[in-house]
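Engineer: Provide a 3D model corresponding to the input given below.
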Amino acid sequence: MTAARPGRTAIPPEPAPADGTAAPAVVVAVDGGGSKTDAIALSLDGRVVARRRGGGSSPHFDGLASSVETIDALIGEVSGGAPVAQANLYLSGLDLDRELDEFRAELAGRRWAGPSTVVANDLFALLRAGTDEPDAVVIVCGTGVNAAGVRADGRVVRFPSLGAISGDWGGGSGLGAEALWHAARDADGRGPATRLTGAILELLQLDSVQELIEQLHFGRRQESSLAVLAPLVFEAARLGDAVGASLVTRQAEEIVAFARACLVRLELLDRPVPIVLGGGILAARDPLLLEPIERGLAEIAPLATLAIVEQPPIVGAALLALASAGAGEETLTKARTALAG
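Structural biologist: Model prediction:
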């Protein structure tokens, strides 16, 4: 059995009726990322039937087949054998149309999958967790960065989110890599002194930056592990370190750039559009990051409002799944209340 959400007991599936009649149909939603996958089943009237948390299911990290197997097992657990009226899957790593098509094809033959099954990037679950406005922008800054925008007429703005080759910068991985870049230049004299150098060595319990460089070069440490250095950047900035401050400023500028691109492409600069923010770095609510974001947005879109998501993305995924099954506002309100409990 997969682990329950920390601090919350997993809800077991409701047993089938004792009289042998078929269990009532359920709606299933999944929010999957690189380290965890949340799945939930709800009745058609918005009651939470069961929820589970499993390991990661990002196709980028785990591969397509493994991702689908993880999701299939979780859906089997939360549905408890009941027929699945609607399944909505929101996963990180599904950024291109080809990736979405390949994932849908891999679902063929699963008992819960069908023509109505929704497969989309996890950004849209995060967006729905933060707002139900028809015109909106969502930006995530966690391990990486990504964004999307939607408009009431159905137009959608997306980004490839493939790292440096598609113009992306920041998130925990980007900030960590930049912290090391500056520490390396501090250590060998090419760059300015920075508090980051000593902080990195202390955190990783190393004697020199050269040691870390060699560990990465020879594969003894993965570059993805540099995300743990991101909090050091904000700490250094708070202590007045110029390098740390410059990286926080650049991250804020990147967030504003995502918002501007979405609003311009959707022609929403002059509308009161919510900008939904999520991901660990933004959820930390560090004023060194949020204040320049607020100033930058005020300059380009004075009517826009910032909203940091309080609810986990699975809440948005569940609401979208119910809506896909035809649920009305009363049911959606009931479900949101149940999901917040």
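Engineer: CA only for contacts and neighbour counts going forward, please
Structural biologist: Noted.
Engineer: check which residues of stretch 287-295 are buried.
Structural biologist: By neighbour count with 16 or more other Cα atoms under 10 Å, stretch 287-295 contains the buried residues Leu289, Leu290, Pro292, Ile293, Glu294.
Engineer: wait, stretch 328-337
Structural biologist: Neighbour-count burial for stretch 328-337 [16+ other Cα under 10 Å]: Thr331, Leu332, Ala335, Arg336.
Engineer: contacts made by it with the rest, please.
Structural biologist: Residues outside stretch 328-337 that contact it (Cα atoms under 8 Å, 6 or more residues apart in numbering): Asp45, Gly46, Arg47, Val48, Val315, Leu319, Leu322, Ala323.
Engineer: residues in contact with Ala177?
Structural biologist: Residues in contact with Ala177 (Cα under 8 Å, 6+ apart) are Glu223, Leu226, Ala227.
Engineer: next, the structure of the following sequence, for comparison with the previous one:
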Amino acid sequence: MSAGPLDPTPLVVGVDGGGSRTRVILADAAGNTLARVEGAGTALTPGHEGVAADIIKSLIADALATVDRTETRPAVCVVGVAGAGQERAAQALWSALASRRVADDVSVQADATIAMDDAFGDSAGVLLISGTGSVAYSRAPDGRLERCGGWGPNIGDEGSGAWLGRRALSVITAAHDGREPDTSLTGAVLTALELESLDDLIPWAAEATPGHYATLAPVVAKVASTGDLRANALISFCVEELSLHIRTLARRCFMDERAAIPVAFAGGLLSKGSLVRKRLEQRLKSAVPGATVRAEDVDAARGAVRRARRLLGVEV
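Structural biologist: As a prediction, this is how the structure comes out:
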């Protein structure tokens, strides 16, 4: 028997919004997952918070339709999105979501905050996120929260997918000029972007978003795995940048990178089995000797559900 609009069971929603995709989990008050849906990215850019809110509202509606609860408004919705670490952006998105009545109670958080909820709960640890963008967060043993990176695609996000994609284009244009050695990246990138010549990169780049650049990260990894020197140099540079994020927070929150430090990874570039993750885990053995990398996947949307249940008054 399907649930109707008067069903008393409260629902909660967790939203994880990145630059490339948005994931939504619909759950009951006990934390049982009822539906999962995915859609377009909702990373915040100034003046476009309403677009992100529309995407989130549509995905929540899809999740409710999956369990035949289209007439039910969730009790709590926690939204964690890239860019919400800035108070103005977070407030603008909250206002847009509240006006769209996506839930009785709406909370907007930075994407790393909800990922931390899933990775460590209330315990200490360092979380590194590398997807379209990058950022690291840490909770110190005394409860302090610290951030490293996350300055956005124009001035930061080192070691992210977008960062890696941009640098791949710089490498192949330099190789074309003769400023750098030839690389297999040239043909691989042109094929991936369905372009005929390097000259076509100029109009492509003029319109490209960080998400577009991030689509080139798997291309770089694939070419690196064939032994290409320039692609491997890019991967090594990426790994070094990401390890610096962790080492910086290890020193800031744990006093010493040799201390016992729980570390978790999230984001597409650091998915289990990826080349960047494998090399980063190896690099941490010397850069942050005390790091113990959590093997389980971090699910930021699940962390948002955990926070939503807490706001609902459920002990988690």
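Engineer: switch the buried residues of stretch 328-337 of the first structure over to CSV; also include secondary structure and distance to Thr37 of the first structure.
Structural biologist: Shown next, in CSV, are these (DSSP: H, G, I helix; E, B strand; the rest coil; distance: Cα to Cα, whole Å):
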residue, secondary structure, distance to Thr37 of the first structure
Thr331, helix, 25
Leu332, helix, 22
Ala335, helix, 20
Arg336, helix, 19
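Engineer: could I get those residues as JSON lines with distance to Arg155 of the first structure?
Structural biologist: Below are these laid out as JSON lines (distance: Cα to Cα, whole Å):
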{"residue": "Thr331", "distance to Arg155 of the first structure": "26"}
{"residue": "Leu332", "distance to Arg155 of the first structure": "24"}
{"residue": "Ala335", "distance to Arg155 of the first structure": "27"}
{"residue": "Arg336", "distance to Arg155 of the first structure": "26"}
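Engineer: tell me the one of those nearest Ile139 of the first structure?
Structural biologist: Nearest to Ile139 of the first structure among those: Arg336, at 21.7 Å, using Cα to Cα.
Engineer: stretch 197-204 of the first structure vs the second structure, average offset?
Structural biologist: Comparison of stretch 197-204 of the first structure with the second structure after fitting gives an average deviation of 2.8 Å (mean Cα distance after the TM-score superposition for the first structure).
Engineer: how far out from the middle of the chain is that stretch?
Structural biologist: 28 Å (Cα atoms, centre = their mean, to the nearest Å).
Engineer: what comes up buried for it?
Structural biologist: For stretch 197-204 of the first structure, by 16+ other Cα under 10 Å, it's Thr197, Ala199, Ile200, Leu201.
Engineer: from Arg147 of the second structure, how far off is Glu194 of the second structure?
Structural biologist: 38 Å (Cα to Cα, to the nearest Å).
Engineer: looking at those two, which is more packed in?
Structural biologist: The residue with more neighbours, out of Glu194 of the second structure and Arg147, is Arg147; 18 against 10, by other Cα atoms under 10 Å.
Engineer: before we move on, back to that, between the buried residues of stretch 328-337 of the first structure, which sits nearest Arg190 of the first structure?
Structural biologist: For these, the nearest to Arg190 of the first structure is Arg336 (53.9 Å; Cα to Cα).
Engineer: quick one on the thing from earlier: closest one of the buried residues of stretch 328-337 of the first structure to Leu74 of the first structure?
Structural biologist: Ala335 (20.2 Å).
Engineer: could you pull out the helices for the stretch 201-316 of the second structure?
Structural biologist: Taking DSSP state H, counting those that start in this stretch, the helices of the stretch 201-316 of the second structure run over residues 201-207, 210-214, 217-224, 229-254, 275-287, 300-311.
Engineer: so where is the third one in the first structure?
Structural biologist: Read it as helix 217-224 of the second structure. Using TM-score structural alignment, helix 217-224 of the second structure corresponds to residues 230-237 of the first structure.
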